[in-house]
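Structure here, sequence nowhere to be found:
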């Protein structure tokens, strides 16, 4: 079916994915500068997501990873990225397609992107991608899981950054 207009939402979605790919490629080349770190939430049900069975069982729908102190084997390609993170002293490789991303947040500079899932045929502007607004007061408090895995595999909830 031919489109009758410009797909701004789809174009913005792809541009945001390219931005994240460029940021991750910069980390591969130069490491994480200063206080930069990332919370990346993704849909674990996406066909292209590769992760250990025990992680998929623990996070059957959505998972947030933290790229900060310890990570290894970060690679980026046209469709997504791979990374090894440490979950309870167990290094686990992950493959995350860009299409599986739900949020990307760098709280050190109050930057965030949210990828909204769009229903087929939906023209509602509220379904388009939007930017997450972060504030200093929103970073206080403990909204993370009760028992975070040690060693850099912390999974956090992003509700504290949502308005």
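Happy to help now that I have it. Because the structure is predicted, anything quoted here is derived from the model rather than measured.

only C-alpha atoms for contact and neighbour calcs from this point on.
Will do.

ranges for the helices of this protein?
For the chain, the helices defined by DSSP state H occupy 8-30, 53-58.

right, and those - which one's nearest residue 47?
With Cα to Cα as the measure, helix 53-58 is the member of these nearest residue 47 (12.4 Å).

tell me which residues of that closest one are tucked away?
Within helix 53-58, the residues scored as buried using 16 or more other Cα atoms under 10 Å are residue 56.

How far away from the center of its chain is that helix?
18 Å (Cα atoms, centre = their mean, to the nearest Å).

Next, the contact list for residue 65, please.
The contact partners of residue 65, by Cα atoms under 8 Å, 6 or more residues apart in numbering, come to 38-41, 153-156.

Report the central residue of this structure.
The chain has residue 40 as the residue nearest its centroid, 2.3 Å off, counting by Cα atoms, centre = their mean.

take the one below as the second:
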């Protein structure tokens, strides 16, 4: 085999990508994204084990129709493609299963307690606005249709609801939820970290 690039490969005639950089035969982009997903998982595990310190809170954006996503039908109808949730004061029963690459969390939508099951592969964005940390993920290229995950038939514990209500009452002025308490899809553009040259 020749050490020279002959121009017949998938990279193109020059051996460079569109930006003029040498093409890599190693999947660095995928490895970096996998590492960023592990940062997200560690942050979720920390929140599960220790709670969220200070003003840290998470925005999670996920594909509602991705395989393994389990959300109530009313939410799937309202958000047929993508949904952003906020983990801050009023969530409960956060579970993170790194071996199965899935999380679940209890949230209230319009006053109705709900459990969401979200595979890590369905998550397209993770942000902690407190530190302007924003991670964007590419959805899996080969998504196959699968039945939504079965939701557990558990309701939030009274202690979990009481803690959420207490946290809501203890919020500083200006952090009150809208009167209708309908879920809001949040744009993450304001928190997106810019790379070199952007």
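Here it is on my side, so go on. The model shown is predicted, which means the values in this text are computed figures rather than measured ones.

Could you quantify their similarity as a TM-score?
The TM-score (TM-score structural alignment, normalised by the length of structure 1) is 0.73; 133 aligned residues with a Cα RMSD of 2.3 Å.

and the residue nearest to the centre of structure 1, what pairs with it in structure 2?
Aligned against structure 2 by TM-score structural alignment, residue 40 of structure 1 finds its counterpart in residue 60.

Its match contacts residue 127, doesn't it?
Yes - between residue 60 of structure 2 and residue 127 there is a contact under Cα atoms under 8 Å: 6.7 Å.

Residue 84 of structure 2 and residue 125 of structure 2, how far apart?
Here residue 84 of structure 2 is placed at a distance of 8 Å from residue 125 of structure 2 (Cα to Cα, to the nearest Å).

no wait, residue 25 of structure 2
Distance from residue 25 of structure 2 to residue 125 of structure 2, counting by Cα to Cα: 27 Å.

Over to residue 83 of structure 2?
10 Å.

same check, this time on residue 184 of structure 2
Taken as Cα to Cα, the span from residue 184 of structure 2 to residue 125 of structure 2 is 15 Å.

Which one's more surrounded, the two?
Between residue 184 of structure 2 and residue 125, counted using other Cα atoms under 10 Å, residue 125 has the larger neighbour count: 20 against 12.

Let me see the contact set for the alignment partner in structure 1 of the more buried one.
Alignment note: residue 125 of structure 2 maps to residue 103 in structure 1; criterion TM-score structural alignment. Residue 103 of structure 1 is in contact with 39-42, 112-115, counting by Cα under 8 Å, 6+ apart.

Tabulate the residues you listed (TSV), appending distance to residue 82 of structure 1.
Formatted as TSV, the contacts of residue 103 of structure 1 follow (distance: Cα to Cα, whole Å):
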residue	distance to residue 82 of structure 1
39	15
40	13
41	14
42	13
112	21
113	20
114	20
115	19
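
Is there a quick ChimeraX command that grabs whichever of these are buried?
To isolate the buried members of the contacts of residue 103 of structure 1 in ChimeraX, using 16+ other Cα under 10 Å:
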select :39,40,41,42,112,113,114,115
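
quick revisit: shared neighbours, residue 83 and residue 125 of structure 2?
By Cα under 8 Å, 6+ apart, the residues touching both residue 83 of structure 2 and residue 125 are 61-62.

Look up how far residue 93 of structure 2 lies from the residue mapped onto residue 14 of structure 1 from structure 2.
For residue 14 of structure 1, the aligned position in structure 2 is residue 34, judged by TM-score structural alignment. Residue 34 of structure 2 is 25 Å from residue 93 of structure 2, where distance means Cα to Cα.

Next: residue 73 of structure 2.
Distance from residue 73 of structure 2 to residue 93 of structure 2, by Cα to Cα: 20 Å.

Next: residue 162 of structure 2.
13 Å.

ok, and the closest non-adjacent residue to residue 105 of structure 2?
Once flanking residues are discounted, residue 105 of structure 2 sits nearest to residue 94: 4.4 Å by Cα to Cα, 6 or more residues apart in numbering.

Pull the contacting residues for the counterpart of the one you found in structure 1.
Under the alignment defined by TM-score structural alignment, residue 94 of structure 2 corresponds to residue 74 in structure 1. Going by Cα under 8 Å, 6+ apart, residue 74 of structure 1 touches 28, 81-84.
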